[in-house]
Structure formats: structure tokens, C-alpha cells
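>>> what's the 3D shape of this:
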Amino acid sequence: MTMQSHLLLSLFLLPFFSFTTSLSSIIPLGFSLHASNQNQSLSSPDSTFSLSFLPVVPATSPPTFLATITYSGGVAVWSAGEVDSGGVLRLLPTGSLRLVNGSGSTIWDSRTENLGVSSGSLDDSGNLVLLNNKSVVVWSSFEDPTDTVVPTQNFSVGQTLRSGLYSFSLQTNGNLTLTWNKTIVYWNQASNSSIDTNLTSPSLSLQPNGVMSIFDSNLTSGAIVAYSSDYGEGSDILRFLRLDNDGNLRIYSSPRDSGTISARWAAVSDQCQVFGYCGTMGICSYNDSNPICGCPSLNFEPIDVNEARKGCKRKVELDNCPGNQAMLTLEHAKFLTYPPELKDQTFFMGISGCRSNCLLSGSCTASTSVSDGTGVCIMKTPGFVSGYKNPVLPSTSFVKVCEPVSPNPSPLSQAAGNSKGWKLQAWIVVVVVIVTLLILVALEGGFWWWCCRNSPKFGGLSAQYALLEYASGAPVQFSHKELQRSTKGFKEKLGAGGFGAVYRGILANRTIVAVKQLEGIEQGEKQFRMEVATISSTHHLNLVRLIGFCSEGRHRLLVYEFMKNGSLDNFLFAAEEQSGKLLNWEYRFNIALGTARGITYLHEECRDCIVHCDIKPENILLDENYNAKVSDFGLAKLINPKDHRYRTLTSVRGTRGYLAPEWLANLPITSKSDVYSYGMVLLEIVSGRRNFEVSDETNRKKFSVWAYEEFEKGNLQAIIDKRLVDQEINMEQVMRAIQVSFWCIQEQPSQRPMMGKVVQMLEGITEIEKPPAPKAVTEGSMSGTSIHLSSNISALSTFAASAPAPSSSSSLQTVELSSSASGRNIEGGASSSLLRSEQK
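The predicted structure is shown next:
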């Protein structure tokens, strides 16, 4: 074909491919896509996916571009490679799809030359295919993946995801492996524990709802490997599996047209355990929750000062030592050793032998002595050495260097040095700041003296109470003696539960508070304060406010605002003779709406979604005006004894009658689990009866099942609390509340509405369709005081200490559940009946 013919063909095709959304997904022979034309793209029929060139981020100089398939919004799911501004992606007349640079050099090729390719297309699942004249697929991007797997794409044995030196593959036995440099297997998740048959041709698939499973002809159904934390939630969300350049495999979610992604699951929970993350001789550690890379000591320097992950090198190589060699000691550090290195580099000796043997051996550059009683010593030979340092590691490592040994300065000495240099250069600023602070302190002290000079307790007030009275909402730190004095020695007990007892207290400024004395806390000081700060930063009209805390030695206490009218259960399930505790319908509906708004804030409006896990009337408190406030959110993370990077179990608490079915089916716990619990509470607000009660009136059926039967008959009066029969009731609100409750307690989480939608339905903003019948779910053996669910769940039942004594058929029990963290990602927390308040 002549140049003129090429020009005419290009002019003919230009109108079809010059817009961001093209009219056709068919790629004819001779088609070309140019990196220099950012408006040129090829879209799938429904415009969900498109093939185009995108600028590489972060920007390079000169600029480079990636030939990629993107999901709506610009999220890349497959790429052919990176080119300069002169790059072109062409479907050649020979049938090969080829990416070339501006110089004409080939960057990538589909290797389909002379295989009869006649056209190509991009389908609505994101699969780019090349077809012959019989419409048979000759090549597809799904069969030639890069670093991403999308729903409907089967990832099979022999296929590999790659990102830099890292790769991910599926083994013939169904195991999933992450490998560094094609040699070091640093993550190997076996699936044989859940598969009791030999696999012939396993494949991995990520379902649109966020479930990752292995399929095989010998399996009747998929063997679940992992869940995304937003499993089953939302619509128009693309969930995809990606191997990132940090060596971790993650499930991401991307809402349509947003262009943003959120990590919902990670294969390696501790990023520093990824081999080679910080390069050779690099040491990985954490700055709060973020991994950072550094060098072992001042005997080393970064290979690239602009990229810490490239690792470190000795300033003086061992072969060029002017003096003797010595061993640098790294406390609480280890050098990562995985198969196949593990067997050849593991020895058994004491810590001194581990150090001296490496020093004397010419084939050892570093060693790790594991201080767990096993006597394991790992010797590292010259080559790639990947380090990890963390205060919780029970190991000491040694690195061979040339004398003199120059350890890294401690953070305190670094800070002191920086402060000294700053003072020398800017002493005037320091003086101004100090004088300003002194003036402010003097003014504040004078104000306090003027206001409180006649108070006998003025001398005992601390600056912490000044914060409590005037400050910014930050949690106030109390001493244990202060709280002991304010509670009169912890005498007036309001309630008790799984996290400890609650006492009434009066602060020095006459503020009445509820002081929760936590039990079983094993967290360190820093982690405890971080979690307290997270809870205290969660502010909403319908959430109980955390005022302060105490962290002194083994004492851990939380100070909450006092709720004068106690908890909702005292009103809903009060005996008939306690007429003063009867709530009219207007109060009940406002409580239901306020509770829904509080949970909505936890789920959808916080920076991080908080799943409560124990929504029940005992955890809904009422202030002096009967406004509802949700209590005890965030406590499970606070109680957890281990840092989230190292824990293997996640502990939560739930209560009989309010647990969602996924607890019993060992499925992931999400915000939809709270929706189920709220639906049960909403039904109790309407009926004034425990949802798990059975009686002759309900034909010995669970109340929620019986209530739906009456709802279908149109007999709402049978469901409504009989104590309201002589009162004015808004039946339209009653109908909305009952319908919403049945939607919330659907067995499938995907059928339950989000809490924001619940609020809209209760307010009448959104029309409510007739809910399907909720299934009767058997919640294990629940007739006694303990519940036995499965090998993965241990249960402990306790009665709410200050709850009214229930009948044997309706005893409220709190159960403690432990679940595998890989199957359940739970943020937030729960407890039993706490913060029980004084009644009028």
C-alpha cells in the first residue's frame, strides 16, 4: 500500500476514533492509536471500558505514555507498555497487534502474525480480543494479563501477574504464590485445607461482589479464598485484583466514573514482610501505620537518595576495609528468609554464636538470632538482603561492616540536633513564641483565679479540666486518682458488660460523667492513645461523646458524657406497672430516626467506616430530652491486644437476637450486619417486645417471623405495642417503620439497604416497596447460657448486669465471637450493656 493510500485510510478512520467515546468497539486491520492524540480512544459497546494512551503518573521528562485499557473514570486494568510521545499501537495487516516507540522499536507484540486475524474488539467485560474471519478468538488480553484481574476473567495455571521484580501465580494444587525475582516465594496461601479433592485445572476468579474463589472441574462450587471488605455492597462498583509495585496483592474497588480506587483486601497484611520492599540492605520499619525504608546504620548510604526503596550500600566495602571488620547490632530486627533460602541458611546456636560465627565466616554478611527459645540463627550470604525492624520482633540481627561501627542516631538525638541548629539560626522567633505563651498562660491563670478564687477545690483543679471546660474537643487525660475521687472510689455502679464496669462520677467542675473501667487491655500506651483519639474524633448529635480517658500503668478508663434517661431497653421492655417509663409513639419514632442517623454517620460519613457489631436497645442511650445516642462504637479496636499488622484474629462481640445471619454462616461482617441489627431494634421499638420472644400469641414462632405474617394480613395493630393502644399514633410512620425493619432483616446482605437509605425511607423521602418475607434463621443452640456455633467461633454468654430480669424464654445474652481476619474485616467495635445511666 502506498503512502497516499495510508493517508487516505487514516483520514477515513479519523472521524471514528477522534473522540473519547467512539461509536464502535471493532478494530479493523490497519487501525492505529497514537500517543500524541489524547482524545483518541476505542470504547466497549456500553462505554464501561476504553483503550487509549494515558500519561504516565508521576509525570516524566520527556513525557511518556501507557497504552492501556481503562475502566470508566480512568482506572487502568491492562497495559501493553510504555512509550514516548511518538508511540503507536497498531493492528498490522499481518494480524499482529504491536506497540512501537517513536523510534520504531517494538515495545510489545501480541505474537499473532499470520494466524488469520481479521479484526479485533473490546467487549463490555474489558477483554481486548483478536478474531479470525470465523469470529474465533486468536488472542485476548484476559489470556495475556499484566498486573490486574477483573471480574469474569479466569486466571489460570501458567498465567502470571507481574509488577517490577514481583510476580503472582496460581499453582496446580490450588496454592496462590507471590514471588520476588522469580526465586523467593514470600507468600504462599494454601487452599488444600478447604479442598478435599485433587485439582486438575484450577482457575482463580474474582466475582463482581468481591468474593475471590478457586474453581475446578472437580469442585462442585468455588473454594473461597478471600473477601473484599465491602463485599456485596453498592452498585456500579468495579472490584479488581492487582499486583502492586510494592509486591503486595490487593483487591480494589472503584465506583463507576470516579477514577478513584480503594484497597479492600491485601494478601500480605504486614507490608514489611514483603521480600525486597526496601531494596538490598534496606531496613523496613513503620512510621505510625506507614512503611518506611532506611539504612542499617551510618556505615551505609542510600543507593538513590531520591528513592529509598532502592536500598543501601556500604560506604566502605568489606573487601576494602582499612581496619578490622565488626558486627553492627540491630535490636528487634530480622532479615527476611523465605524458601528456598530458609533451609540452607538456618542453623541452631545462641545469640553470641550467631554473631561471632557470621563475623568469622567469609560467606556471611549478616545474621539474625531469633529470641523465641528455638535457638534459630539465620545466616545471610552475600547477595540480596532484605531487612525488617519493629519493636515487637523477638529477634536481634547483626550486619558485618568495616570499623568503626556507626549506629544510626536515635530519634531523640536527631530531634535535639535539629532543634539546636534551628535555635542558632532563629533565636528571635523562639523568644517571641515563649513570651507569647507566657502571656497567654498568665491571662488564662488570671481568668481562672477570678472565676474560682472562692472555691475550696480551686487548688486541686488541673490544666486538664481547663481543657475540659474550654477546649477544642480533644480527649482530656485524667489521672487514676482523679477518677477514683470523682466516682467516690468506684462505688456507684451503673452497669457492667464484656469490657468492664461503668460508674457514675462527678468531675471537679460539677460535670456528671459515666466512667468505664476497661478490663483486659494489653495495648501499649501509644496505641491506646491513638485509638482513644480516633473514638473521640467521632462527633455526631446521635453518638455518645467521649470526654476523656485514663492510661496510667495497668489502669485504662474511658470517661463519657452522662445520659440521664439510661438505655432504651429500660423503656421498651419495662414492666406494665412502671407506667412512668412508657414512651409514646412520637418519642419512639424520633429515637428510631436518631439511631439510624447515628449509625449512618459511623458507616458513611466518618473518614473510616466504623462497623458497630452490637446494635441493640442496651447500646442506645437517651438524654434528658429522650434524644437517642448510640454508645460503645469503636471499642473492639481499642480492646484488641495486638497491632493490626500482626493480629491473626479479630475479636468482636454480638448479642443473641441481633446477630446477622452472616455471623452464623462464617461470611464476612460488613456495615450490612449493623443494618440487620438495627432492623431488629426497629421492630422492637414498634412492638415493645424482644424480637426473639416466642409465646402462644405468636404461635410459638420467632416474633419477627410472626410479625411479617401479620403485616401481610394488614394487621398492624397486632404488631404495635399494646401499651400504646389508647394513645395517638401516626399510622403512616408505623407502616414505614415496619416495612423498613423487614427490609433491614433480609437474610442476604445485598438485599438490605444502606443506613443512609434507611434514614430516607423513615423520613418518607424515598418510596418503600413491599419487603420480601425474611427467612427464619436458626441461631445455633440458644436456649441455655452459651452458644456453640462452629470451630471458628468461640462463644461466651453474659447477662447485662443492670437489665431487668427477663424470663427464661427471652434472656438477653451477649456472645463473644472470634473469626479469621482473612474472612472478616471489621472496623469499629461493640460491647454489652454499658454506660447505664441514673434515672430521674
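>>> make it CA atoms for all contacts and neighbour counts henceforth
OK.
>>> state which helix of this protein is the longest.
helix 427-452 (DSSP state H).
>>> got the angle between whichever helix or strand comes after that one and helix 427-452?
Sequence-wise, the next helix or strand downstream of helix 427-452 (DSSP states H and E) is helix 463-470. Here helix 463-470 points in a direction 70 degrees away from that of helix 427-452 (axes from the mean of the first three to the mean of the last three Cα atoms, to 10 degrees).
>>> for comparison, sequence B:
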Amino acid sequence: MCSTFKEKRGSEEAFVNEVNAISCAVHRNLLRLEGFCVDKGERLLVFPFLPHGSVADYLKGGRLRDKTTLTWKHRRNIVLGTAEGLAYMHTDCTPRLIHCDVKAENVLLTKDNDPVICDFGLSKLVEVEVPSIPKRGGAGAAVRGTLGHLAPEVYATGKWSEKSDVFGFGVLLVELIAGSSLFDLPMSQGEPQGEGTGGSGKDQRDQKESGEGGGRKGTDEQGGATEEIKDVGGEKEKQAKQEEVEEEEREKAGDDMTLREWVTCEMQQGHVNTLVDVQIRSHPADCDPLEVQVFLHVALLCLQQSPTDRPTMSECVTMLQGTGLACRWQLWGNGMEEGMRPPDMPTPDGVVSDSGDSYLPLDISGPR
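Sure thing, here's the model as predicted:
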């Protein structure tokens, strides 16, 4: 596999950055440089060929989505390996590196589904000052990277930091759990439900009102209709009205919601299952519900607006392994506005502890 840099303005700098970055970064979760070549106006970097594609190929709409299923075990391995690779770049590599374009397309998979971070073309050496990008066309006009995966401060100022990579990792983490790229997530379509859940909330509500899809009437053993099931104390009507109100709030927010706000909203309203890929929900026995919820909490921490509020990648690795998340989450919750306060997560005895056991279990249902 080769990366090609044709002779053009800036290619010399890009090529030197790529060679320097990869040659000094040696880690099992980083793509290894096999060699390079400069010939007739072209510069080539040679890497091992990984035929199993990238994480993006296994997300909704990806070329391998319908051929191979990424189990929760695979996704857990991908998340941890990617986090460890980025943590190495930020803290243990000499000189330290910033990737600058963390996304599903840049995480390749080995035959054992181990993640390998690639594409250091945008990498910046931490020791080198990164200048502000000219704002000829407004804020972020010349920012390099991938729209949607850029941290807010990068898009606004053009300045990168390790915390910018943390933001991109948070986006990747949500995509892996949901099984969809950022732009295929329900929040981008104004829908509260994920893939395989029977359409939008409005469609499901219309089906219920018309008696379709498990409506208001039951059947006897011979398939005949029984009398209409009556609500006790009007509780079902109240619940239906509450669901309508919640859906209207989501539809009003629409595309104005950030990824962090959407995930938080779904969690607050008890719709965590809508955040989980149908391929995972189809095999609940192969998944640890508690671990899924812990990973979602880590993603929310990574997606915070201010870079100083985000954890480091080393902290992400520790939290993903079940240590230190409760304390960090509690500090974040205490500092948030009331409307975005994360859900409470007490232990069975009501005391918040600094371990993964402090999180309420997540009931992952099958596809609906």
C-alpha cells in the first residue's frame, strides 16, 4: 500500500511530515512504514497492505457492512487499541505527535480485527508551533481535516492540540457503538430511532394509532381479534403524550444539535438503545451492557466543547478499562447547566464510587 504525494505546492512539507512522523512512531496500533521513494516529481511512502479495510467499511453504508459483522468484542478491541495508539503518539512518542484527522477511514483493521491508525499526512510535531490558519473565507476557511470530526476550536482558529484528537476519538467512539458514520446518525435525519428500529418515532406512533405493528388490539390463539385493551388509569395515554412531547423536542432541535447534545438527550430520556447498533442488539448475549454504557460516557467526555475539559487519551484508556470514570463524570455533571446535566449514576447503595460498578446497567433489547 502506498501514499503518493505529487509535486505541488506544500507537498514537500507534507512528505517530510509523513516520513518524520511515522519513522519515529513505533507501536502495534500505528501503521508501520516499510520504505519510501522519490522519483520524477512523485514521493511515495510504502506501508503493509491490510486487506480487511477500515472501520468505515463496516459502518452503515460501508462496502463490508453486509458481509462481516463487527461484534461488541471486536468493537471493544478497536476502541481500546485506537485509544492506546493515540495515547502513545501524545505522550510516549519522541517527538510527541498529533494526528489531526482521527476518523473511521483512518483506522485500518488486521485479519484479527486489531486497529491500526494510518494517514499521518496531517500530523504535527507537538514541539513545532502550529500557526493560525488565515481566515480568508471566514473562520475555518482553510482548516485541514474532516468536517464533522474537527474539534470546535480547530474549526474556529485552525489551531491543533492533543485534545483535538480526543474530540475526533469521541466521534469515532459514538460511530462504532451506533454502527453509523456521523452523517448517517439519526440526529442528522431528525429521527429519534436508529437503524433497524422500525423507522422514525412518528412512523411508529402512526402505526400504533392505526392499530398496525402491535397496536391497541390483541388476538386470541386462533388469530381472531379480541376486544380493545383498556388502559388502566390512563397511564398508557399519558406515556404516549410524553413520548410525543419528547419527539417534538428532538425534531425542533434537528440539525442544530451537536453530537454530544444528541447522545446526552437520548440517555436522559432513557433511549440508550437507539444509540446502539442493531448488529449489537441482535446478539445481546455477546455484549456487556455495562461496558457499552461506560464507553458512551467516555465519548461524552471526549466531545466536550472546551478542550481543557476533555480528558487526555491516556485518561481515556484508563476510563475505558473501568477506572476513574465515575469521579471524572461527577465533576463534569456538577459543572453543567441544568438542561444538559448527565443522568445520575449511583451505586446500588446510593454512593458514587470510582469504579465501573457505579454505573447503572443498560438493557440492550433486540431489534424492533
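>>> what range in the second structure does the longest helix of the first structure sit on?
Under TM-score structural alignment, helix 427-452 of the first structure corresponds to no residues of the second structure.
>>> show me where the stretch 501-650 of the first structure has helices.
Taking DSSP state H, counting those that start in this stretch as the criterion, the stretch 501-650 of the first structure carries its helices at 525-536, 569-572, 585-600, 635-639.
>>> for Met3 of the first structure, which of these is the nearest?
helix 585-600 (63.8 Å; Cα to Cα).
>>> contacts for the closest one?
540-543, 620, 626-630, 678, 682, 685-686, 724, 728-730, 733, 755-756, 758-759, 762-763 (Cα atoms under 8 Å, 6 or more residues apart in numbering).
>>> try 6 Å this time
By Cα atoms under 6 Å, 6 or more residues apart in numbering, the surrounding residues in contact with helix 585-600 of the first structure are 542-543, 628, 729, 755-756.
>>> give me the buried subset of those.
Among the contacts of helix 585-600 of the first structure, those classed as buried by 16 or more other Cα atoms under 10 Å are 542-543, 628, 755-756.
>>> out of those residues, the closest to Gly553 of the first structure would be?
Leu543 (29.0 Å).
>>> and the gap between the counterpart of that closest one in the second structure and Asp165 of the second structure?
The alignment partner of Leu543 of the first structure in the second structure, by TM-score structural alignment, is Leu30. Separation of Leu30 of the second structure from Asp165 of the second structure (Cα to Cα, to the nearest Å): 15 Å.
>>> pretty sure Ala415 of the first structure belongs to a helix, no?
Yes. Under DSSP: H, G, I helix; E, B strand; the rest coil, Ala415 of the first structure sits within a helix.
>>> need the contact list for it.
For Ala415 of the first structure, no residue meets the contact criterion (Cα under 6 Å, 6+ apart).
>>> burial measure for Ile512 of the first structure, as a count.
By the measure other Cα atoms under 10 Å, the count of residues near Ile512 of the first structure is 18.
>>> skipping adjacent residues, who's closest to it in space?
Excluding the flanking residues, the one nearest Ile512 of the first structure by Cα to Cα, 6 or more residues apart in numbering is Ile506, at 4.5 Å.
>>> quick one: what's aligned to that neighbour in the second structure?
In the second structure, Ile506 of the first structure lands on no residue (TM-score structural alignment).
>>> pretty sure Ile506 of the first structure contacts Leu483?
No. Contact criterion Cα atoms under 6 Å: Ile506 of the first structure and Leu483 do not qualify, at 8.7 Å.
>>> which one of these two has more residues nearby?
In this view Ile506 of the first structure and Leu483 are compared by other Cα under 10 Å, and Leu483 has more residues nearby, 23 against 17.
>>> the more buried one and Leu238 of the first structure, how far apart?
Counting by Cα to Cα, the gap from Leu483 of the first structure to Leu238 of the first structure is 50 Å.
>>> what strand or helix carries the residue nearest to the spatial centre of the second structure?
Nearest residue to the geometric centre of the second structure (Cα atoms, centre = their mean): Val174, 2.1 Å. Val174 of the second structure is part of helix 162-178, with elements assigned from DSSP H and E.
>>> just tell me the aligned range of that helix in the first structure.
Using TM-score structural alignment, helix 162-178 of the second structure lines up with residues 671-687 of the first structure.
>>> and for stretch 103-112 of the second structure?
So stretch 103-112 of the second structure sits over residues 616-625 in the first structure, by TM-score structural alignment.
>>> give the buried residues for that stretch.
Of the residues in stretch 616-625 of the first structure, 616-623 count as buried by neighbour count, 16+ other Cα under 10 Å.
>>> okay if I get those as a markdown table plus distance to Val137 of the first structure?
Listed next are those as a markdown table, based on distance: Cα to Cα, whole Å:
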| residue | distance to Val137 of the first structure |
| --- | --- |
| Lys616 | 56 |
| Pro617 | 59 |
| Glu618 | 61 |
| Asn619 | 59 |
| Ile620 | 59 |
| Leu621 | 63 |
| Leu622 | 65 |
| Asp623 | 67 |
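>>> which parts of the second structure are strands?
With strands called from DSSP state E, the second structure shows them at 2-6, 35-39, 42-46, 97-98, 107-109, 115-117, 124-125, 217-219, 225-228.
>>> now render those strands as a markdown table, adding distance to Thr308 of the second structure.
Output for the strands of the second structure, formatted as a markdown table (distance: least, Cα to Cα, whole Å):
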| stretch | distance to Thr308 of the second structure |
| --- | --- |
| strand 2-6 | 34 |
| strand 35-39 | 38 |
| strand 42-46 | 35 |
| strand 97-98 | 16 |
| strand 107-109 | 25 |
| strand 115-117 | 24 |
| strand 124-125 | 19 |
| strand 217-219 | 54 |
| strand 225-228 | 57 |
